[in-house]
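*Asks:* below are the sequence and a predicted model; questions follow.
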Amino acid sequence: MGFIYKFILCFHVSVLLMATTLRVCSGSVSIQLSDDVLGLIVFKSDLIDPASSLSSWNQDDNSPCSWKFIECNPVNGRVIQVSLDGLGLSGRLGKGLQKLQHLKVLSLSHNNISGEISPELGLLTSLGRLNLSHNSLSGLVPSFLENMSSIRFLDISENSLSGPLPDDLFQDCLSLRYLSVAGNSLQGPIPSSLARCSSLNTLNLSSNHFSGNPDFSTGIWSLKRLRTLDLSGNELSGSVPKGVSALYYLKELRLQGNRFSGPLPVDIGLCPHLYRVELSDNFLTGEVPSSMQRLHWLSYLDLSKNMLTGDFPLWIGSLNNLGYLDISGNALTGSLPPSIGDLKSLYYLSLSGNKLTGNIPPSIVYCTRLSVIRLRGNSFEGGIPNGLFDLGLEEVDFSQNGFMGSIPPASSKFFASIHTLDLSRNNLTGDIPVEMGLSSNLRYLNLSWNNLQSGMPPELGYFQNLMVLDLRSSGLVSSIPADICESGSLSILQLDGNSLTGSIPEEIGNCSSLYLLSLSHNNLSGPIPESISQLQKLKILKLESNELSGEIPQVLGTLQNLLAVNISHNKLTGRLPAGGIFPSLDASALEGNLGLCSPLLKGPCKMNVPKPLVLDPNAYDNQMKGHNPRDSSFSSSHHHMFLSVSAIIAISAAAFIVFGVMVICLLNISARKRLAFVEHALESMCSSSSKSGNLSAGKLVLFDSKSSPDYVSNPESLLNKASEIGQGVFGTVYKVPLGSQGRMAAIKKLVTSNIIQYPADFDREVRVLGKARHPNLLSLKGYYWTPQLQLLVSEYAPNGSLQTKLHERLPSAPALSWPNRFKIVLGTAKGLAHLHHSFRPPIIHYNLKPSNLLLDENFNAKISDFGLSRLLAKLDKHVISSRFQGALGYVAPELACQSLRINEKCDIYGFGVLILEIVTGRRPVEYGEDNVVILNDHVRALLEQGNVMDCVDPSMGDYPEDEVLPVLKLALVCTSQIPSSRPSMSEVVQILQFIKTPVPQRMEIF
């Protein structure tokens, strides 16, 4: 077929050339007009146009000026502009465009064009604007700019370009005003020739792998016309020296997400037009420069996740246009100045994770536009200012401070706007305001670890949208209100560690959305209500350390989603439910119930059942009185009747047991057949949908295209060239060639047909994942949806998974070297940090393991399956069960038995296990003939003995001990049994980057 295609194309071009020659000979049309037609038709022949957007491009026309998306010069009739943005085109940049010698604008953005950038674009000497952004171009960046002295606008961002930028790329760039290569995989140093582009207004090199210490002093700082400088999301290092004041017109400075160290440039305040400064996620030290108080136009300041010290700037109030202020994750001291109330435009304030003290100044209530305020993890004290809760706040996080007094009253404006309120771990007292029930948009309420000493107002049940209610250890002394779940939206209810009395209300069954119910360590009494069996989404049930009595309702065994239960230290009696998770509970989840019946427990077993029939041994003698003992027939008859009763009882019991075993076996067989039938039905629907008409046309959405085809009639066409490359908990993965160039993509067919029934819900969930773009995340390109079939389309990683490199390697294949292993560890940490810290709420992977870690051609880590746990609540039971089995050794201990909630710390535990697996080459859990080796415990024991280097994988050859040892120690910190002892992923990235720093410069980490 390829040969036929090339033959037809060559014949097509030959006919065009012949037609051109005839027209020239006849003198009817000039050679220039024919060149434009010929060039555009040849260019079109290399493109795939699914929507027929270029149908007006007709080779028989004398001029292309009437064609759509084409603009000509009205004087000479030559093509000066080709704009094909967002048409869903694919294919490659072929030949033909070089014929358009008068072309000034070429814009092909937001398509799916692949292949390399043709160096022949350099022949378009009149080109002033070139936009190839948001495509799938790959390969190196050619040095085509050296022949394009007229180029003013160049955008090749959001592609898959790799390698370094040619150092001579900017030899002749005096006309260049706009340059963006963001969102690629470019690496190496920033070319020194960039300093020649003296007319640059915008320079965007963000989200690549550029490294080294940029030449600020004589390079970037010399571009005096710069208005926007974006170097974020790279691996740049070194200091940021003074000299930025030379950029007088600079408006945006973005250096976040690098390895810059040292102090902030002291002259940064001498750039009078700056309105956006982002320097977060670096290693910057020292104080915030006082010169910044001169930045009167500054509206966005982000210095978070650095190592800044010194007092909080007292001059902050002079930045009267400031709307966004984030200095969280540093080591600032001092208190907030009263001048903070002068920030009339402030809508976002985050100072979490510092060492700030003192009271919140009352003047903060003058920040009337304030929407988000985060002060978590400081040492603030005093009361919460009156009037603060009269503002239209949407998020308040004052947790882990020393606030005292009562929760202040709030206005109707506050209750109408607030959606997140966290006042946990303070010293608050008093009542919970009953007005809380008026909060129509509140989704998260955490008042835990305070000393409220109040009751639970029944109004708490009136929340319309509340999903999380956390009142642990807050001094509650009342009973649980019967209407606690009046709204039905509550997902997490945590009331542990209080003095709650009374019984668990039967109305708890109205909490239809609940998946975590934790009432432990209270004084609750009475039976466990049967209505809990109505909570079909419930995954975790914690009732330990109460006074609950009676038998456990047998219907609780029907809760198919229940994963963890703890009913220890109560007064429960009788049998455990026969179904669900109850037969597999550990003794620690049952102990302390003296009347509970289980082979795991010692002590009496109290059964509230009728007494069994007891045959009186004297009954026979009593009945014999008055009868002739010599009557053998009577004696024989009576004895025979006694044996018959015993036999009937024994036979009935045996038959009942056999019948039960048969029923269980039949149910298991039926379940297996049912799962097989569902899988077969999916395959059948895929292959016959277009014939039978039972399956409606599916929706195909490509995120990078503004006008992708919405519907395809046959889903089989997406998989008919596919080859299976793996299976996981969420589905089967196929390798699929897309487009005429055969560029590979990965398509995951989700395992269940009932994940989400409505396309809008599926689209919303998957688009969140599609926005998670990072060099160390497997990019999600789109999806295909029908009610019966869902496919996820993502990029293809040619080097396979880490699982194959570590555990399924052929003897002839080389083992992973230490540099590659460290690259994988660091890349994985960066990808997870992006998921945890760049999204609100954070995206939790929750299934981290080597098979979900893919590798590109340069052994860069690509995390896959991230965020699919967002669909976990929609998956079938067998998927959830397989999920936990597949992650053996990676599940954090708090999830395996008594989880409070799933959070980032669960991923960090799994990441620590992953490090150990990468360094040692061993699996997390290994079974020997007579023992089981837990990798985490094994390495920890070797470290305590001083022999930890004995566990390093010998197959990787030479390695620097001064890097491997701290990496192993970091892994053990990440796998701490106590979640709060584990570092955040941003801290992990910083530690790994320090470890890779040359020894003389390395800071002491451990």
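*Replies:* Structure received.
*Asks:* okay, CA-based contacts and neighbour counts for the rest of this
*Replies:* Will do.
*Asks:* those strands in the stretch 751-900 of the chain, which residues are they?
*Replies:* Ranges of strands in the stretch 751-900 of the chain, per DSSP state E, counting those that start in this stretch, are 780-785, 790-795, 853-855, 861-863.
*Asks:* put together JSON lines for those, with distance to residue 995 and mean neighbour count on each row.
*Replies:* JSON lines is the format used below for these (distance: least, CA to CA, whole Å; neighbours: other CA atoms under 10 Å):
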{"stretch": "strand 780-785", "distance to residue 995": "31", "mean neighbour count": "23"}
{"stretch": "strand 790-795", "distance to residue 995": "31", "mean neighbour count": "21"}
{"stretch": "strand 853-855", "distance to residue 995": "22", "mean neighbour count": "24"}
{"stretch": "strand 861-863", "distance to residue 995": "18", "mean neighbour count": "27"}
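*Asks:* would you list those strands in CSV and tack on distance to residue 539?
*Replies:* Below are those laid out as CSV (distance: least, CA to CA, whole Å):
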stretch, distance to residue 539
strand 780-785, 28
strand 790-795, 25
strand 853-855, 27
strand 861-863, 27
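*Asks:* putting a second one here so we can go through both:
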Amino acid sequence: MASLRLLQHMLPSILILASLQACMGDTTVPAQLNNDVLGLLVFKSDLHDPSSYLASWNEDDDSPCSWDFVQCNPATGRVSQLSLEGLGLLGRIGKGLQNLQHLKVLSLSNNNFSGDISTEKLALPPNLESLNLSRNSLSGLLPTALVNMSSIKFLDLSENSLSGPLPDNLFDNCFSLRYLSLSGNLLQGPLPSTLPRCSVLNGLNLSNNHFSGNPDFASGIWSLKRLRTLDFSNNAFSGSAPQGISALHNLKVLLLQGNDFSGPVPADIGLCPHLGRVDISYNLFTGALPDSLQRLNSLTFFSLSDNMFTGDFPQWIGNMSSLKYLDFSNNGFTGSLPASIGDLKSLSYLSLSNNKLVGAIPLSLAYCNALSVIRLSDNSFSGSIPEGLFDLGLEEIHFSQMGLTGSIPPGSSRLFESLKMLDLSRNNLKGNIPAEVGLFSNLRYLNLSWNNLQSRMPPELGFFQNLTVLDLRNSALFGSIPGDICDSGSLGILQLDGNSLNGPIPNEIGNCSSLYLMSLSHNNLSGLIPKSISKLNKLKILKLEYNELSGEIPQELGRLENLLAVNISYNRLVGRLPVGSVFQSLDQTALQGNLGICSPLLKGPCTMNVPKPLVLDPNAYNNQMGGHRHRDESPMSTTDRHHMFLSISAIVAISAATLIVVGVIIISLLNVSARRRPAFVETALESMCSSSSRSGSLASGKLILFDSRSSPEWISSPESLLNKASEIGEGVFGTVYKIPLGVQGRVVAIKKLVTSNIIQCLEDFDREVRILGKARHPNLIALKGYYWTPQMQLLVTEFATNGSLQSKLHERLPSTPPLSWANRFKILLGTAKGLAHLHHSYRPPIIHYNIKPSNILLDENYNPKISDFALVRLLTKIDQHVVSNRFQTALGYVAPELACQSLRVNEKCDVYGFGVLILELVTGRRPVEYGEDNVVILTDHVRVLLEQGNVLGCIDLSMGEYPEDEVLPVLKLALVCTSQIPSCRPTMAEVVQIMQIIKTPIPHTLEAF
């Protein structure tokens, strides 16, 4: 390795010498030794090769043509191709490769190369034709010279961390470029106007970036007449797609999904005869489909789901005879399905869910012999299920909420082997569950709920080896629960509510080792609750209410540490509650209606189904211990025990008060220490900032918008726009203003940051703000840009039309309707998803630090958007200003450990704040409220009410009707999130999962498939 480093240092001198020798006609030095061998060895010296794939690269060889992964031109003996895909190489791409003058193909994809790819740091051979650097960790701006190499034909830089906008002159000289992929980076802004100069471009992939604006199809992309593949998916493009796509006569693949395109689909799209794949899903397209689409006889993949299309379902669909994948779901199509749909003999995937289709399911659909997945749910179909469909080799059948009648077809041997998911819920099906259902050996999901089957529980359910979800709620079932229902051990959700099942819960239920939701409520089950339930270590929700269960609740159930919700109300249970788990915090609604459960929450007798305890002679016990007792000394009296209880309570109260006092003292000491922090720290930071070399590429006093190529020149002084009339809020980090930008009426929010303690280096400020700008999620406020001068720093963000949650919850005008429970749950779930994205999608995780209603903004549909996340990154240090304001403006939201651990901020602090946010939304009360004689801490108040069984009394009645089976588990989740011990709080990913289970268990489970 030392010799390699020596070669690396000597390479410039050797190359100069070789050049002089060539000029003087000296041919005594082999070209391979001076160029190819040395170049490759220097390139290798910059790398870490953990698996020694490059061991054959020997510095003693005169030629590299025998080396692994190297190919030479047999005529010249020079290296022509270097392919190092997927070797796990680490390091930077050094300058050794520039000496491979005859290299045509270079592929370094699927490694761990890192670093900037600027022209100064990435030197490449001049005659390169194919360059593949995909799936690495390369960063920085995209250099113009890389695309404008006169010889380059193939360029793949996908799945790296390239960032920033593309320079407008990027494609000035791309006359040879045939394929370009920049997919999966962090690029942003509009497309360069020079793109149409790539006249021979065959493939263009810009997917999975942050590009925005309108790509100007008419004068730009549509002029690339040799294009065969165009992929703009998963960006932020907007606007309409004008006519003219027919100019792309050779186009085979068109992918526009995941943008904000609007208006109708171009009417001439069907004039691209070679189109084989079209995906325009997840946009805002409207209107009816153009009839020209029926000409696309070569189309195999067609998806336009999640748009706003209307009009009748196209009757010409059968003309697209090559279709294999068809997805029209989540639109507004009307009418009926044509019989010609049976002509799609190659169709394997059909999804028409969530439209307004009517009529019967065509019998001809059974002629689609290649069908694997069929999804027709949430329409208004009528009639019965065509039996012929159950003769196909289907893997998924989704026919829920369609109004179907008749019985469930028995199925064929072909279906038995293939079917994985069957959802026939929310119809009006009748008759027995076919015995053949037990033959579905690969079935993972079975949902027959909300039908009128009037059938026994089929014993064949025990045959399932892979079943994960079994939902038979409200289907008029009777009989007993089969004992072998969990023989496979894979069942995760078991829902049998609302039937007429009788007999005991089988003891074999303990074999359901994967079960996390078991709901058997509203049946006629009797007998004891099996002790074997205590084996279900993953169980989170247990619902047994409204049955005839008797006896005591097994104490062993207290071992179930993952339980979040239990309901055993309205049975015939008696005795003590299990010690541990969630049982000690159950409220009255989960226990009431039983014969004699021992709980202070319930009125009536406490019945113990156990014999009286044996009373031992206390003297005998003392004698065994070698102690002595006076004959006249009696055992502890009831009065003594009462006094002991009072003394213990007093001790607990005194201890709690002591902890509070200690916490206040610690905070005060921290504030004092912050004030006494040496001034030379700040001086040193400022000195470093002013003395460091600057590139001069960033302009002070200029408004920088990430989605624009240049700053709006008409805004010469953004601070002049910030007046009292436009002010809409104020927080720890600064004041917020509502500002219109441009004549188009675009409105943004501008936060004027507090100047104290904010980063004072423009380059550092720019870097940190751009990092925050890359944190994109539907539930995060998008950062649009910034303005910086030494005296003023502004952040430009998107504007949320419905203001903050604080204004809707606590500052609502009498004329404004209160938030409904549906909106409150949406706000909570969206906020949880946004925090989970910050915590789990970035390393290190982004901590919000200041969760409260004023930082939760709402769009026009009441979708939450978290603001002010990670602004602490813009601080040079967390000093007295932030500490004191944090505690003063977020009272009740501060996690208790912040007062005891020198302000160590981690994800669990955000979880605590989110738990308080739940309580505030459900109760409508502030986290801390001051009365004349007392102070009410919301977390403590709700916890006490829950213990007393009166928790429903704290729910905000202004939101109108609410489902108790959602509100109560959400309140309990809040108390878990606000646990005093950080390790006892769940992660935000777990919070999202729990909330989805609370709302609707089944769709959440589907996400796993």
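*Replies:* Cool, got the structure. Here the structure is a predicted model, which means the values were calculated and not measured.
*Asks:* just give the TM-score of the two.
*Replies:* The TM-score (TM-score structural alignment, normalised by the length of the first structure) is 0.65; 727 aligned residues with a CA RMSD of 4.6 Å.
*Asks:* right, and the strands of the stretch 751-900 of the first structure - which one's nearest residue 305 of the first structure?
*Replies:* strand 861-863 (23.1 Å; CA to CA).
*Asks:* what packs against that closest one?
*Replies:* helix 818-837, strand 853-855 (3 or more CA pairs under 8 Å, 6 or more residues apart in numbering; DSSP states H and E).
*Asks:* next, the buried residues of the longest one.
*Replies:* In this case it means helix 818-837 of the first structure. By 16 or more other CA atoms under 10 Å, the buried positions in helix 818-837 of the first structure come out as 818, 820-836.
*Asks:* list the buried residues of the helix or strand encompassing residue 926 of the first structure.
*Replies:* Assigned by DSSP states H and E, residue 926 of the first structure falls within strand 925-927. Judged by neighbour count using 16+ other CA under 10 Å, strand 925-927 of the first structure contains no buried positions.
*Asks:* helices and strands around it, which ones?
*Replies:* strand 932-934.
*Asks:* what's the helix or strand just after the strand it packs on packed up against?
*Replies:* Downstream of strand 932-934 of the first structure, the first helix or strand assigned by DSSP H and E is helix 935-945. Packing partners of helix 935-945 of the first structure (3+ CA pairs under 8 Å, 6+ apart): helix 904-920.
*Asks:* give me that answer again for 10 Å
*Replies:* Under the contact definition 3 or more CA pairs under 10 Å, 6 or more residues apart in numbering; DSSP states H and E, helix 935-945 of the first structure sits against helix 904-920, strand 925-927, helix 961-974.
*Asks:* among these, which is the most enclosed?
*Replies:* Counting by mean count of other CA atoms under 10 Å, helix 904-920 has the highest mean neighbour count of these, with a mean of 25.
*Asks:* and the strands of the stretch 751-900 of the first structure: which comes nearest residue 549 of the first structure?
*Replies:* Nearest of the strands of the stretch 751-900 of the first structure (CA to CA): strand 790-795, 47.0 Å.
*Asks:* as TSV, the helices and strands packed on helix 935-945 of the first structure with distance to residue 725 of the first structure would be great.
*Replies:* Shown next, in TSV, are those (distance: least, CA to CA, whole Å):
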stretch	distance to residue 725 of the first structure
helix 904-920	22
strand 925-927	25
helix 961-974	30
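*Asks:* which residues touch the residue lying closest to residue 465 of the second structure once chain neighbours are set aside?
*Replies:* In space, and not counting its chain neighbours, residue 465 of the second structure is closest to residue 488: 4.7 Å by CA to CA, 6 or more residues apart in numbering. For residue 488 of the second structure, the contact set (CA atoms under 10 Å, 6 or more residues apart in numbering) comprises 462-468, 511-514.
*Asks:* residue 513 of the second structure now?
*Replies:* Contacts of residue 513 of the second structure by CA under 10 Å, 6+ apart are 486-492, 533, 535-539.
*Asks:* turn those into a markdown table, including distance to residue 259 of the second structure and secondary structure.
*Replies:* A markdown table is the format used below for the contacts of residue 513 of the second structure (distance: CA to CA, whole Å; DSSP: H, G, I helix; E, B strand; the rest coil):
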| residue | distance to residue 259 of the second structure | secondary structure |
| --- | --- | --- |
| 486 | 45 | coil |
| 487 | 46 | coil |
| 488 | 43 | coil |
| 489 | 42 | coil |
| 490 | 39 | coil |
| 491 | 38 | coil |
| 492 | 36 | coil |
| 533 | 48 | helix |
| 535 | 48 | helix |
| 536 | 44 | coil |
| 537 | 43 | coil |
| 538 | 39 | coil |
| 539 | 40 | coil |
